[in-house]
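A.B. asks: next comes the sequence, and after it the predicted model I'd like to discuss.
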Amino acid sequence: MTKSPRKLILGPIHVLAPGRSSKLSARSSKSKQFCSNFEESLPEYRNYQSNLKRSLYEQEER
């Protein structure tokens, strides 16, 4: 019984801690950068995937 209220109290404090917030913002900017890189590389990946499937089909036909 004593553990759950303590967790409730600690939760918001951790979110509001100044050290944490800067780390979180840095992390979010990193993830945004990763997402943009991922979106840019998606067409290339799809192209690679289709080429791979095509080569597999050609091997099966032989």
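C.D. replies: Great, that's in hand. Numbers count the residues shown, from 1 in each chain.

A.B. asks: when you work out contacts or count neighbours from here on, use the C-alpha atoms and nothing else.
C.D. replies: Fine.

A.B. asks: quick one, longest helix in this protein?
C.D. replies: Counting by DSSP state H, the longest helix found in the chain is helix 18-61.

A.B. asks: now for that one, which elements pack on it?
C.D. replies: If you count contacts as 3 or more CA pairs under 8 Å, 6 or more residues apart in numbering; DSSP states H and E, helix 18-61 packs onto no helix or strand.

A.B. asks: also this one, for the comparison:
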Amino acid sequence: MTKAPSHKHCIVCGKTIDDAETFCDEVCESKYRSAQRRQTLFFLVFIGLLILMLIVPVILKAPQG
């Protein structure tokens, strides 16, 4: 069995790339950055909703008067 030369794989599509690279081309890098932004946005929305779920009941239960 022969050994393959040292290499890595693109983290988006899995194509073989050089060791110094992370993506095979600009399209994969763009897809990755877009997915990261979307994931960050969803996380922030989730945290915001969680905070609202914890704070709104406290505000509504506050004694009036």
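C.D. replies: Perfect, I can see it now. Given the structure is predicted, the values throughout are model-derived calculations rather than measurements.

A.B. asks: on that earlier part again, how far off centre is the longest helix of structure 1?
C.D. replies: 10 Å (CA atoms, centre = their mean, to the nearest Å).

A.B. asks: relative to Ser21 of structure 1, how far out is Ile13 of structure 1?
C.D. replies: Applying CA to CA, to the nearest Å, the value for Ile13 of structure 1 to Ser21 of structure 1 is 11 Å.

A.B. asks: okay, those two: which has more neighbours?
C.D. replies: More crowded of Ile13 of structure 1 and Ser21, by other CA atoms under 10 Å: Ser21, with 13 against 10.

A.B. asks: can you tell me what the more buried one aligns to in structure 2?
C.D. replies: Under the alignment (TM-score structural alignment), Ser21 of structure 1 pairs with Glu29 of structure 2.
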